[in-house]
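Student: A structural model of the following input is requested.
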Amino acid sequence: MDSLILLLLLVPLLLIAFRGSKQRKAVAQMQAEIAPGREVMTASGQFGVVTQVTDDRVEIEVAPGVSTWWLRQAIARTVEPVADPEDAEVADEHVVTDERPDGTPRSS
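Tutor: The predicted structure is shown next:
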């Protein structure tokens, strides 16, 4: 009976450990595949584009002409580039106009 209770307690712990190991492997693989031109997010939430990669460091351009260096392990994930706002369709309810709903102009 005691061994059954021990087994019931051990199984969830093993499942949690296996899941964590799988996630760590996926993150390590993503960090190993970082290359210039990829948009990334650091663990602290900084977004930027990778411009240079050395053994354990990554240079990220966070604004035009502004680059910072990060440890490779600080890269949390790669992100898909944001679509150009000019290409995106804007929903009508988010468009601000200078007219009231009845068509008369708003006064300044």
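Student: going forward, measure contacts between C-alpha atoms and count neighbours the same way
Tutor: OK.
Student: ok, residues contacting the strand or helix carrying residue 50?
Tutor: According to DSSP states H and E, residue 50 maps onto strand 47-53. With Cα atoms under 8 Å, 6 or more residues apart in numbering as the test, strand 47-53 has contacts from 34-41, 58-63.
Student: and the buried ones among those residues, selectable in ChimeraX?
Tutor: Typed into ChimeraX, the line below selects the buried ones among these, using 16 or more other Cα atoms under 10 Å:
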select :34,38,39,40,41,58,59,60,61
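Student: got the contacts of strand 47-53 as JSON lines, with distance to residue 93 and secondary structure columns?
Tutor: Formatted as JSON lines, these follow (distance: Cα to Cα, whole Å; DSSP: H, G, I helix; E, B strand; the rest coil):
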{"residue": "34", "distance to residue 93": "39", "secondary structure": "coil"}
{"residue": "35", "distance to residue 93": "40", "secondary structure": "coil"}
{"residue": "36", "distance to residue 93": "39", "secondary structure": "coil"}
{"residue": "37", "distance to residue 93": "35", "secondary structure": "coil"}
{"residue": "38", "distance to residue 93": "34", "secondary structure": "coil"}
{"residue": "39", "distance to residue 93": "31", "secondary structure": "strand"}
{"residue": "40", "distance to residue 93": "32", "secondary structure": "strand"}
{"residue": "41", "distance to residue 93": "31", "secondary structure": "strand"}
{"residue": "58", "distance to residue 93": "42", "secondary structure": "strand"}
{"residue": "59", "distance to residue 93": "40", "secondary structure": "strand"}
{"residue": "60", "distance to residue 93": "37", "secondary structure": "strand"}
{"residue": "61", "distance to residue 93": "35", "secondary structure": "strand"}
{"residue": "62", "distance to residue 93": "32", "secondary structure": "strand"}
{"residue": "63", "distance to residue 93": "31", "secondary structure": "strand"}
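Student: now the second one, please; I'll put the structures next to each other:
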Amino acid sequence: MNQLFLPLLLMLVVAIPLVMGSRKQKRAAQEQKNLQTSLSEGDRVMTTSGLYGTVADTSDETSIDIEIAPGVVTTWLRQAVREKVAPPVDEIEDETEESPEESPATSAEAITEAPAEEEKAGPQIAPPLEHGKK
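Tutor: The predicted structure follows:
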């Protein structure tokens, strides 16, 4: 009995991670397939190469058209879509909104009386490099 226990235990130690890994892989593949079949026009997506765009046409079963810039539509395989992403937030509209009832003096007073806000947390973007200028 002891002679069979060690090999059996060794096989279980090897087999359990293999089975669990394959189940996780199958689940991820099914989720990716569901994503690719659920794409509809207007969805914002990212491709496997990191390109962001908006789905323009989903009439073909194997490929989709993605608009990567205004007026620029490219054709991609459905499998190239990695994930759906949230549409970009227009922060410019929020900054330019001002109620017509407030006068400039009132808004200036509110700014000076309000406590200074802490800087927004998040990535900071560096200015572009200027190549070739000496």
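Student: superposed, what's their TM-score?
Tutor: TM-score for the superposed chains, counting by TM-score structural alignment, normalised by the length of structure 1: 0.80, backed by 93 aligned residues with a Cα RMSD of 1.7 Å.
Student: can you redo the contacts of strand 47-53 of structure 1 as a markdown table with distance to residue 4 of structure 1?
Tutor: Shown next, in a markdown table, are the contacts of strand 47-53 of structure 1 (distance: Cα to Cα, whole Å):
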| residue | distance to residue 4 of structure 1 |
| --- | --- |
| 34 | 46 |
| 35 | 50 |
| 36 | 53 |
| 37 | 54 |
| 38 | 50 |
| 39 | 50 |
| 40 | 47 |
| 41 | 45 |
| 58 | 50 |
| 59 | 53 |
| 60 | 53 |
| 61 | 56 |
| 62 | 55 |
| 63 | 59 |
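Student: among the contacts of strand 47-53 of structure 1, which one lies nearest to residue 5 of structure 1?
Tutor: Closest approach to residue 5 of structure 1 among the contacts of strand 47-53 of structure 1 (Cα to Cα): residue 41, at 43.4 Å.
Student: isn't the closest one up against residue 73?
Tutor: No: the pair residue 41 of structure 1 / residue 73 is not scored as a contact, 11.5 Å apart, by Cα atoms under 8 Å.
Student: going along the chain, name the helices of structure 2.
Tutor: Along structure 2, the stretches classed as helices by DSSP state H are 2-37, 91-96, 104-113.
Student: want to try a markdown table for those helices, with distance to residue 85 of structure 2 as columns?
Tutor: Converted to a markdown table, the helices of structure 2 look like this (distance: least, Cα to Cα, whole Å):
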| stretch | distance to residue 85 of structure 2 |
| --- | --- |
| helix 2-37 | 12 |
| helix 91-96 | 17 |
| helix 104-113 | 35 |
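Student: export these to TSV and tack on mean neighbour count and distance to residue 60 of structure 2?
Tutor: Output for these, formatted as TSV (neighbours: other Cα atoms under 10 Å; distance: least, Cα to Cα, whole Å):
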stretch	mean neighbour count	distance to residue 60 of structure 2
helix 2-37	11	11
helix 91-96	8	35
helix 104-113	10	54
